[in-house]
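> A predicted structure for the sequence below; I have some questions about it.
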Amino acid sequence: MKKCFLPLLILFTQAAQAQIQTYSGKKISAVAFTQQIIAAMDSLKVPGMSVAVINKGKIVFTKGLGWADIEQKKPVTPATFFEAASLSKPAFAFFVLTLAHKGVIDLDKPLFEYLPATHIADERYKKITARMVLAHTTGLPNWSEGAPMQLEAEPGARFSYSGEAYVYLAKVIAHLKGLTLETLDALYQKEVARQAGLKDFHFVMTPAIKNKLATPYQDNKKMSDDRNRHLFDPAGGLYANAGEYAKFLCHLMKQQPVLNEMMKPVIELEKDHIIRKLFGVDAWSMGLAVIPVNNTINYWHGGNNLGYTASFMINPEKKFGYVFFTNADQCNGMKQVLENILWK
């Protein structure tokens, strides 16, 4: 990709004067940080990116870089939306735990007792609870591709990443509140988004999102899929940008009862598990991956939708972290770039 994709004028007019602190307290200027990110974007062939950094519980850096649409020469701005992919899951987990604190759902009651599943053929699913869903220990596959599902493991026995389990839990929440997947986002806005001061943070497509959504790319080719974007999708359907998602993370780090639940490991990953090997994940909590970096314990989630990649990591003890969204497919290398800069 040509390095001229981002005019220098945009770089220096958008760059804030404030400095960013790394985990160890080292200071880096916003301009220097931006330049390093742009170099990484060029190397990783990323058309556009939204990135934010959190220091001491406050957003100290947020920026849109590159192109939201290459052909139209449409730049990424702070208001550009991206598909959050699996970064949807922690945002949904926070929602479920908030409702659990209000008595709407019991985290350890089998979901079957609330709402029987119609798409699972294995009777063992009747043991699945909300806690298992959020920690990925249901035994369900990630996606069923429409076929009736069989469990890959006994519920609660081992880590098994599953988007299908999250969808089932969303249906249960909707049922308990007399809603459907078409209307559940309204409850999310009431219980989470408005409480956190999030103006544009939706699990369904809205006209505003559609008009400002970054075009997805795979190897610089436009991508598209035919998902129903008007159904609440807790596993990968959130639309956001780095600034708004960083606000959510700041809000999360202030909500001590829920945060404590989300930080407590539920299941340790097997030593040879692919997610441990690729991303350094030791364990999973209710909604977050537990990752050690330079002798620190941190909480991470990444995600890939067709044409999009996203990632965040936070250290609640220091209220420190980052979040980024890109419109490049499978751009997982950017995670390591951010952590090499910030976890020093």
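On my side now, so go ahead.
> okay, CA-based contacts and neighbour counts for the rest of this
Noted.
> Could you count how many residues lie near residue 108?
Around residue 108 there are 12 other residues, counting by other C-alpha atoms under 10 Å.
> which residues touch the closest residue to it other than its chain neighbours?
Distance criterion C-alpha to C-alpha, 6 or more residues apart in numbering; nearest residue to residue 108, sequence neighbours excluded, is residue 129 at 5.3 Å. Neighbour list for residue 129: 107, 108, 109, 110, 111, 138 [criterion: C-alpha atoms under 8 Å, 6 or more residues apart in numbering].
> which ones are touching residue 142?
Neighbour list for residue 142: 160, 161, 162, 163, 164, 165 [criterion: C-alpha under 8 Å, 6+ apart].
> Now for these: which two are most distant?
160 and 164 (11.0 Å; C-alpha to C-alpha).
> Show me whatever sits in contact with both of those two.
In terms of C-alpha under 8 Å, 6+ apart, residue 160 and residue 164 are both contacted by the residues 140, 141, 142.
> and the first one, what element?
When you say that, I think you mean residue 140. Of the helices and strands defined by DSSP states H and E, none includes residue 140.
> do you know how far the residue lying closest to it once chain neighbours are set aside is from residue 95?
Spatial nearest neighbour of residue 140, chain neighbours left out: residue 151 (4.8 Å); criterion: C-alpha to C-alpha, 6+ apart. For residue 151, the distance to residue 95 (C-alpha to C-alpha, to the nearest Å) stands at 26 Å.
> I'd guessed residue 276 sits against residue 290; true?
No: at 10.0 Å, residue 276 does not count as touching residue 290 under the criterion of C-alpha atoms under 8 Å.
> Can you point out the buried residues in the helix or strand encompassing residue 303?
Using DSSP H and E, residue 303 maps to strand 296-305. Within strand 296-305, the residues scored as buried using 16 or more other C-alpha atoms under 10 Å are 298, 299, 300, 301, 302, 303, 304, 305.
> which other helices and strands contact that strand?
Helices and strands touching strand 296-305, by 3 or more C-alpha pairs under 8 Å, 6 or more residues apart in numbering; DSSP states H and E, are strand 289-293, strand 308-315.
> Contacts for the last one next, please.
Looking back up the chat, that one is strand 308-315. By C-alpha under 8 Å, 6+ apart, the residues outside strand 308-315 that reach it are 82-87, 216-217, 249, 297-304, 320-332, 335.
> put this beside the first:
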Amino acid sequence: MKKTILACCLTFIVFNTSAEQAAETSLPVVEEAISETPIELTPIQRVETNIQPLVHYKGEETPIFNIEARMAHHKVPGVSIAIIDNGELVFAKGYGVKSVESQEPVDIDTLFQAASLSKPLAAVIALQQVERTELDLYDSADQIITYWGRNTLNDQVNIANLISHTAGYGNPEYLGYAPQQGDDPLGHMPDLMGSLKGEGISAPVHIDDRKQGNWEYSGAGYTVLQHVLEEKTQKGFAELAQENLLTPLKMKDSTFNQRRVATEFENLAHAHINGEEAQGGWHAFPELAAAGLWTTASDYAKFIIAVQQSAAGENDAFLSRQMALQLLRKVNLFAGHGVMVQHSGKRKFFHHGGINYGMESYFAGYEKLGKGAVVLTNGNQGHILALEILHSIAEEYEWPSFNIQQLEVDRVAAEKLRTYAGHYQYQNGETMTVSELDGVLYVNRSEHQRYPVYPNGDDAFIHIQDNSNYVFKKDNTGKIVGLQSSLNGDWYDATKQ
């Protein structure tokens, strides 16, 4: 049920100046007086003023904020949102600034880096090639592409398991490359094959035969998919995406071409880490299928609508109903072939998050209800903010069963949280910092990744963004001496320094 929120409006005078009057007098002209009557907020005003934290503390009233307050809390300078209802784009708006240094405002045409929201587009491009018989969903990919090193490919790798994160590849940290001064701002960035070989700042891509067939989120799998598509079509991925998706869907403010972004586009959001602008403004990626899309919220909404139409059999030019349903077919309880999927029937929705260096995002769309939304941000806590905004949109536009990453927890005193704080070293030499701030525990897994974790049992915490777990270990005196952390079912031990 929707909430009715009323705003009382005091009597005031509205001034308006026409161009002619301004030229003659430069004084404001009284237009009308507004009566002292309550007015009901519009749907979008209710969305903007009903933002709640994802984490609710048991026994405490959940606070409600406006969107600007949550942006400030998460240190996210800029946001762009688009809302879909009844199968149409019904609202789009930009908030905040593109850059804390320039202070230029975000508008609906500002391009954001969509990060892993690139993956659903890459999956659709692959399914389009299958539909045109250029590729087979289950034929081995090793007949198409060349090996780039040992343990990189086998005859079990195919399009289906690449797009469904079940091919056995891991998820290397793609940090991207900041543009540099000079004629070729991205001349230092490796090409796709260089990325696969580990010639840049990312680890080389290898396959783990033991994990093949099991679901494990894999940016590397989508980088291999990009290699497959480029080898098969003999076209660069950016060109392939432009021809098959962006131009047909009239996504005029979207591109995968990193060099065009570096040299041609001006209305760009810049990446921010903890509220400070990243060096170089943003990072470029050779791993286009995994992380390379630049887009606007309105443009990305066109993609969601196209998927919804194809799933209903109403847009075969984009994707046949059979292939659209393949995209949305679950391989486990929460993942499909290119998107995450939850529930079934009319409640079934598809969604995906994105995290690049200082750029984070999220989208959701219902297969059968014509509802959905996109939230793009330019801050490294934007993923959580995006989900908070999506939950407000879901409540206002009556989305059924939308409950991604909401959590109810017991509050732990800040004094106890501080006993977990410190530096921890893993057996492979990597380190992680744990700190307490304003009654919340944070883990720093790298320079730009500081994430809140919340109580999930005795001395146990969970990060709601990726469901990673952290269990702190004590000695016989009760002193914290180490921790175990898990991601995708694998546990790692670290010692407190």
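Alright, I've got the coordinates. Keep in mind it's a predicted model, so treat the numbers as computed, not measured.
> After superposition, what is the TM-score?
Comparison of the two superposed chains (TM-score structural alignment, normalised by the length of the first structure) gives a TM-score of 0.80, and 298 aligned residues with a C-alpha RMSD of 2.5 Å.
> on that earlier part again, counterpart of the residue nearest to residue 140 of the first structure in the second structure?
Matched to the second structure by TM-score structural alignment, residue 151 of the first structure sits across from residue 208.
> Equivalent analysis for residue 171 of the first structure, please.
By TM-score structural alignment, residue 171 of the first structure lines up with residue 227.
> So its match versus residue 325 of the second structure, what's the distance?
25 Å.
> Which stretches in the stretch 351-497 of the second structure count as strands?
With strands called from DSSP state E, counting those that start in this stretch, the stretch 351-497 of the second structure shows them at 359-366, 372-377, 407-409, 422-426, 431-437, 440-446, 449-455, 460-463, 468-474, 480-487, 490-496.
> Which stretch of the first structure lines up against the one helix or strand residue 21 of the second structure maps to?
Using DSSP H and E, residue 21 of the second structure sits in helix 19-24. Counting by TM-score structural alignment, helix 19-24 of the second structure falls onto no part of the first structure.
> so how far is that helix from its chain's centroid?
47 Å (C-alpha atoms, centre = their mean, to the nearest Å).
> Past that helix, which element shows up next along the chain?
Assigned by DSSP H and E, the successor of helix 19-24 of the second structure is strand 29-33.
> check which helix or strand covers the aligned residue in the first structure for residue 127 of the second structure.
Using TM-score structural alignment, the equivalent of residue 127 of the second structure in the first structure is residue 97. Following DSSP H and E, one finds residue 97 of the first structure within helix 88-101.
> Next, the buried residues of that helix.
Within helix 88-101 of the first structure, the residues that count as buried by 16+ other C-alpha under 10 Å are 88, 89, 90, 91, 92, 93, 94, 95, 96, 97, 98, 99.
> mind listing the helices for the first structure?
Listed in chain order, the helices of the first structure (DSSP state H) span 8-14, 30-44, 88-101, 130-135, 163-176, 184-188, 207-212, 242-252, 256-263, 274-279, 333-342.
> so what does the fifth one touch, helix or strand wise?
Under the contact criterion of 3+ C-alpha pairs under 8 Å, 6+ apart, helix 163-176 of the first structure touches helix 130-135.
> thought residue 127 of the second structure was touching residue 322?
No: when contacts are counted by C-alpha under 8 Å, residue 127 of the second structure is not listed as touching residue 322 (10.1 Å).
> Nearest residue to the middle of the first structure?
residue 87 (1.0 Å; C-alpha atoms, centre = their mean).
> And the longest strand seen in the first structure against the second structure, how far off on average?
Identified as the longest strand of the first structure according to DSSP state E is strand 58-69. Compared with the second structure after fitting, strand 58-69 of the first structure has a mean deviation of 0.6 Å; criterion: mean C-alpha distance after the TM-score superposition for the first structure.
> For residue 110 of the first structure, see how far away the residue nearest to residue 108 of the first structure is.
Residue 129 of the first structure sits 4 Å away from residue 110 of the first structure, taking C-alpha to C-alpha as the criterion.
> tell me the contacts of residue 68 of the first structure?
Residue 68 of the first structure touches 47, 48, 74, 75, 76, 80, 213, 214, 215, 327, counting by C-alpha under 8 Å, 6+ apart.
> Buried ones among those?
In those, burial by neighbour count holds for 47, 48, 75, 76, 80, 213, 214, 215, 327, counting by 16+ other C-alpha under 10 Å.
> Touching, the residue nearest to residue 140 of the first structure and residue 125? I think so.
Yes: Residue 151 of the first structure lies in contact with residue 125 (C-alpha under 8 Å); the separation is 7.3 Å.
> Which one of the two is surrounded by more residues?
residue 125 (22 against 17).
> Hmm, the more buried one is touching residue 153, no?
No: in this structure residue 125 of the first structure lies outside contact range of residue 153 using C-alpha under 8 Å: 10.1 Å.
> Can you give me the neighbour number for the residue nearest to residue 304 of the second structure when sequence neighbours are not counted?
Distances taken as C-alpha to C-alpha, 6+ apart place residue 365 nearest to residue 304 of the second structure, at 6.4 Å, with adjacent residues excluded. Residue 365 of the second structure: 27 surrounding residues under other C-alpha under 10 Å.
> residue in the first structure matching residue 365 of the second structure?
In the first structure, the residue matched to residue 365 of the second structure (TM-score structural alignment) is residue 314.
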